[in-house]
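# Build me a model from this:
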Amino acid sequence: MKAGVSLFQKLILALLIMLSLIVLVFWLIYRLNIQEIQGELKKNKIAEVKFMTSQLSNQFEQILMNTIVLSEDQSVRAYPNMLKFGDEYSRYETKLNIIDKLALNSASTPWNNTVILYFPDLNETVSSDPFFSFSEFVLPDQPLHVWTIKQEKKTGEYYYSYLVKSHKSPLYIEVRIQLSQIRKVMSQYTSGTPLLYDARNRMLIQNDSAPLRNEAAKLIVPLLQGDDGFLSVDNNGTPYLLNYMKLDMMDFYFIDYHPMRQLIEPISRNNNYFIVAMVALLLLSLVYIFLLHRQVQLPIHKLRRAIEKFDQGDFSSRLTDMNEYDFRLLGSSFNRMAENTQVLIEQVLHGELQVKEARLMQYQAQINPHFLYNCLNFIQSKASVNDTAAVSSMTLHLGAYCRYIHKIEQVDATLEEEINSVEHYLSIMQLRKKTISFTIEVPKHLKACRLPRMILQPLVENCIIHGIEPSEQSGHISIEAADLGNEFVLTVRDNGVGMEQERLQSVLRYMDEIFFSEMPIGIGLRNVNQRIKLYYGKEHGLLINSGPMQGTTISIRIDKQEEHHVSNIAG
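Here you go, the predicted structure:
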């Protein structure tokens, strides 16, 4: 019987499925949280970057607007005429007035900037920085209306310079913004790491407090496409979130980059807590499985083994060492049932042994009586033609055969007696049918073994009636015995027509039927088969091999016995 899945295995499988579903659901929730955080972060970052970009644009725009206002100022426009036609005091007073206005202009913006006025026709310079106001005139060599990055020779600091020419007077105005001022504004951006990329000058401005490595900068710059964007980059195995936006009217990109690890660190920490909880839950599950195996599975396994032994005929099977209360009660109930069943089976077997002898005698009485009638007809026929030799031979063989089969008070006989009886029977059949021949080969040391009476004659009769008589050729029957140690095998073989497999299967099924049923085939074989099973047990019986036009072979496996079997089993 094929073993199914046990309850214990089902419980373990259900527990594993439950844990797998929990892990899967958690992983999905974790991924959804990451996506949700990225979405919210993208919205927040876009708003923050947009605000910062707007501030930078406004600062640059305000400085440029102040420059335009300065170019329209009356004092600035009148200063060239004052230099040409005014006295020295007026020139000096006007210059101081312009310097004050330039200083006021610089102070009106959050960024400290330097405004320089160049009058190229007069080689005059006026600036909010006294250094430029009283130094030699030098007009900057740079394109107009473009923010250009430059480096001061004395300090080495970088600054942005914007040069514009007035349309109403011979005047150039330069605005300088120190790079440190831009970094100062960027340092106020605390929600991420700010960068400012000057696409025209190909310069990356970053906060001094969090400088970006050159390889990271080279990785980020090629990704800047369009006016804004939000993307993820990987630098040396570290993922970053990158958000950028272009400033209005300038080739500047404000960039915010943030390590992904810092954003998802709280979730990762919670994830670790969950993993620890899952490991603890798994350990508890293993303890639960161990206890379940010890307190449920093992008692069930003991009960199943006891039932299997009981089902196989071991009625002495009992349950012991059942520690759990419920299983102890179940074991006690099983033991009482097994004990009562064993007593009942022993009583039934004792009664069956008492009737076995009577049943064996009944099987012997079922020998076909038509055989005797045919023999008498043969004698009458041969006597009518004065064939005394045939009559004498038939009479001798028939008398010996009948003397043997009518000893019904003896259930068993020696193999020698059984062979002699079959030899008389075959001699009778040979007298009646000259086309039949036979051979008998039995080792001498096996002739003293005992076996049920009249088990070979029905087999030989079956070979003649169903195998040789339907054949058009001469028939031959061989009887052999082979020693197998504790048992021997009797084989009856003919060279008749044999049987189709379908008919052979029908005969085999009919032989093994417990209750008698009316069938036109195999009655003699069934009687012998049932007698052998009653005599030696259910594991014994006839073995039949046959094929169309290949004859039939019948084998019987018999235990070696030198005492009367029935007397032994009846006790």
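
# Please count neighbours and contacts with C-alpha atoms only from this point.
Will do.

# And the top helix by length along the chain, what does it pack against?
Using DSSP state H to define each element, the chain has its longest helix at helix 7-71. Identification of packing neighbours for helix 7-71 by 3 or more CA pairs under 8 Å, 6 or more residues apart in numbering; DSSP states H and E yields strand 172-178, strand 238-246, strand 252-259, helix 260-292.

# And this one, please, so the two structures can be compared:
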Amino acid sequence: MVRYHLFTKMVLLIVIMLIPVVLLYSYSNKMTTNVVVSELNRSSSNQLAFFQSQVNTSIEELSSWPITLIHDPDIEGFEQQDLESEYLNLDLINHVKRIQNKLSIQESSSNWRSSLSLYSASMKRMITENDARTYDKKELENANLPGWQVQKVTTGNEERYLFSWYTSSPYSARDVVENARSIIKLEFDSTNIQDMLDKFKSNGRRDPFYYIPGTGTIYNRTADIDRSTELLKQLDFTEIKDVDYRTIELGEEVYSVHTVISPATGWYLIDYIPLTDVLAPIKNSNRLFYGAVACLLFMSFLAAYLLYVQVQIPVRDLMHGFQRLKIGDYSVRLKPKGRNEFSFLSERFNSMVIQIQELFEHVYLEQIQVREARLKQLQSQINPHFFYNCFSYITSMAKLGKTDAVVAMSHNLSRYYRYTTRQEKDLVPLKEEIAFVISYLKIQKMRMSRLDYVMEIPEEMMELLVPPLVLQPLIENAVIHGIERSADASFIRVSGFEDEGRLCLEVEDDGLGMNEEAMRLLQNQLTRPMDEHSGCGLWNVNQRVQLRYGERSYLTFGKSPMGGLKATIYIDNIKKG
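The predicted structure is shown next:
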């Protein structure tokens, strides 16, 4: 099972808590955006439809003029006049004046700039507000077409459109130009529509314009023609309803394009709104929210990390320290960080471990001292076998009258027991230990004449202080287990040298020696608690040097070049007496 530490858990908890907030905000923001866009489109469509209705009202008002005028008594009376000569008489001139006056009054009744023309077939005259002239029938070539007629007119760099409406009398005439008695023509140009577009744009619209496929476009006077042209390229007017809107993308900009068709003229009123600009406050609000979430997430991560560093790591280190302490590793120490409660705990833990270690070392040292006291007690007692052999040798020599041998044995034996029973010093010069070893070897040599030995210890090492009886157990082990057990063995070499700042004392013999497995078992016995199967002297030597001089001081075994066993003592931090 995967285990997560505190930092990971806190980060996951913060992320899980923020996910519903972000999702709810995103959903709410999406709904709000949709509502804003929907209301914006509805409002724009309503405004556009209202403006279109105003334009249609003006156009329908204009288109009603010819119908009203065609029934005017003066115009009807003018239809019944016959022109007898090329020139008009006074009555006809007055009649024309009355008609011109009525045309002028009708034109002045609207804010739109328009013109009315009366074509009289019987009088062969076209009467306008300011003129009464003859006309050519070609001027009436569009009179047969129903509805508004649009003609594109170019003046210099300016393009405009003329809108014309024809009404004839009688209405039943099939060929208006040939059969109608009177024709009234209403005409206005697109500048009137431009005026209204300019006014409509000044009320906050983007760029309203009129368009009819196959004819052209009427722009407001400050229109962005290039952008409007690009938008028109993406509109399919075969699918557009009478009132409709489309969302169109131009590059990185998104536009909401609204269209309303004019039933009077068939032109589409088109306006567009950049949704990017409209939704910019919402996007800014989104950026602020997500930025705040990011900052909150970052601050939460930082707080979680600080909590992890200030709490989790010290607790984890403390747990590891207790685990190592549990398995007996008393060298463990915690490194205090900062000045807080956990640094105080670390310091107290280190103090506790130091005290426990000192207590264990003290108890262990006391155990060693007890064993050492027991060893000294044993050594201070007369070894029955060794004592019997020595006195047996003295008795034999006395019977043979060899007083020199008796004196020598007595002298060496007294020196041997005097050294082993001296307990007042913890350290002695190495030369005293060597002198004691030589006395022991002389005693053994008197018993075994074949025994020989050599001391290869530099003179400058003789003043170094060593624990008493640290070398004799190795010599005794070489004599008993190396020389006595082999009839061919006879030589012991004791040497001293320096190795990496440590004193090294080696004892070698040419006895039977030991195989690798036996040496490994003997080496392992030195590191385990002493039992009845362990050699008291060798185990005691190894424990004494390790406790007194540290881990770099110990007793080790190996094969001697002479064929027997080699025992080596390493003593670190040695001092002179």
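
# related to what we said a few turns ago, next, format the helices and strands packed on helix 7-71 of the first structure as a markdown table and append mean neighbour count.
Formatted as a markdown table, these follow (neighbours: other CA atoms under 10 Å):
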| stretch | mean neighbour count |
| --- | --- |
| strand 172-178 | 21 |
| strand 238-246 | 21 |
| strand 252-259 | 22 |
| helix 260-292 | 13 |
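
# For these, could you give me TSV that also reports distance to residue 388 of the first structure?
Conversion of those to TSV gives the following (distance: least, CA to CA, whole Å):
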stretch	distance to residue 388 of the first structure
strand 172-178	154
strand 238-246	121
strand 252-259	126
helix 260-292	90
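
# sorry, back to before: between helix 7-71 and the helix or strand following the longest helix of the first structure, find me the angle.
Sequence-wise, the next helix or strand downstream of helix 7-71 of the first structure (DSSP states H and E) is helix 74-85. Orientation of helix 74-85 of the first structure against helix 7-71 (axes from the mean of the first three to the mean of the last three CA atoms, to 10 degrees) gives an angle of 40 degrees.

# Any buried residues in helix 74-85 of the first structure, and which?
75-77, 79-80, 82-83 (16 or more other CA atoms under 10 Å).

# Repeat that for stretch 135-154 of the first structure.
137, 139, 147-150.

# can you tell me which of the residues you listed are in strands?
Using DSSP state E, 147-150 are the members of those that sit in strands.

# which one among the residues you listed gets closest to residue 447 of the first structure?
residue 149 (126.5 Å; CA to CA).

# Residue 309 of the first structure looks like it's in a strand, true?
No: secondary structure of residue 309 of the first structure (DSSP: H, G, I helix; E, B strand; the rest coil): helix, not part of a strand.

# Thought residue 317 was touching it, still the case?
Yes: counting by CA atoms under 8 Å, residue 309 of the first structure touches residue 317, with 6.3 Å between them.

# higher neighbour count, these two?
Between residue 309 of the first structure and residue 317, residue 317 has the larger neighbour count (other CA atoms under 10 Å), namely 19 against 15.

# Residue in the second structure paired with that one?
Per TM-score structural alignment, the equivalent position to residue 317 of the first structure in the second structure is residue 332.

# Thought residue 321 was touching that match, still the case?
Yes: using CA under 8 Å, residue 332 of the second structure is in contact with residue 321, at 6.3 Å.

# that older thread, quick one: the longest helix of the first structure to the second structure mean distance?
Compared with the second structure after the fit, helix 7-71 of the first structure shows a mean deviation of 2.1 Å (mean CA distance after the TM-score superposition for the first structure).

# Pull the contacting residues for the match of residue 317 of the first structure.
Each residue near residue 332 of the second structure by CA atoms under 8 Å, 6 or more residues apart in numbering is listed here: 321, 324-325, 350, 353.

# hmm, 7 Å instead?
Going by CA atoms under 7 Å, 6 or more residues apart in numbering, residue 332 of the second structure touches 321, 324.

# Now do the SS call for it.
Residue 332 of the second structure - assigned by three-state DSSP - is coil.

# before we move on, what about residue 530 of the second structure?
Residue 530 of the second structure - assigned by three-state DSSP - is coil.

# So what's the residue count around it?
14.

# Equivalent analysis for residue 440 of the second structure, please.
If you count neighbours by other CA under 10 Å, residue 440 of the second structure ends up with 19.

# and it, that one's in a helix?
Yes: counting by three-state DSSP, residue 440 of the second structure falls inside a helix.

# counterpart of it in the first structure?
So, by TM-score structural alignment, residue 440 of the second structure is left unmatched.

# Surely residue 204 of the first structure forms part of a strand?
Yes: judged by three-state DSSP, residue 204 of the first structure forms part of a strand.

# and it, what is it in contact with?
By CA under 7 Å, 6+ apart, the residues touching residue 204 of the first structure are 195-198.

# how about JSON lines for those residues, with neighbour count added?
Converted to JSON lines, the contacts of residue 204 of the first structure look like this (neighbours: other CA under 10 Å):
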{"residue": "195", "neighbour count": "22"}
{"residue": "196", "neighbour count": "23"}
{"residue": "197", "neighbour count": "21"}
{"residue": "198", "neighbour count": "19"}
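
# quick check, nearest of the residues you listed to residue 241 of the first structure?
After measuring the contacts of residue 204 of the first structure against residue 241 of the first structure - CA to CA - the closest member comes out as residue 195, at 13.2 Å.

# Now do the buried residues in the biggest strand by length in the second structure.
Scanning the second structure for the strand with the most residues, using DSSP E, yields strand 158-169. Within strand 158-169 of the second structure, the residues scored as buried using 16+ other CA under 10 Å are 160-161, 163-169.

# Pipe the residues you listed into TSV and attach distance to residue 258 of the second structure per row.
Below are those laid out as TSV (distance: CA to CA, whole Å):
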residue	distance to residue 258 of the second structure
160	23
161	23
163	24
164	27
165	28
166	32
167	34
168	38
169	41
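
# quick one: residue 342 of the second structure is in a helix?
Yes: assessed with three-state DSSP, residue 342 of the second structure lies in a helix.

# which one in the first structure is aligned with it?
Aligned partner of residue 342 of the second structure by TM-score structural alignment: residue 327.

# if I look at that match, how far off is residue 104 of the first structure?
Distance, residue 327 of the first structure to residue 104 of the first structure, by CA to CA, to the nearest Å: 100 Å.

# of those two, who's got more company?
Taking neighbours as other CA under 10 Å, residue 327 of the first structure and residue 104 compare with residue 327 leading, 18 against 12.
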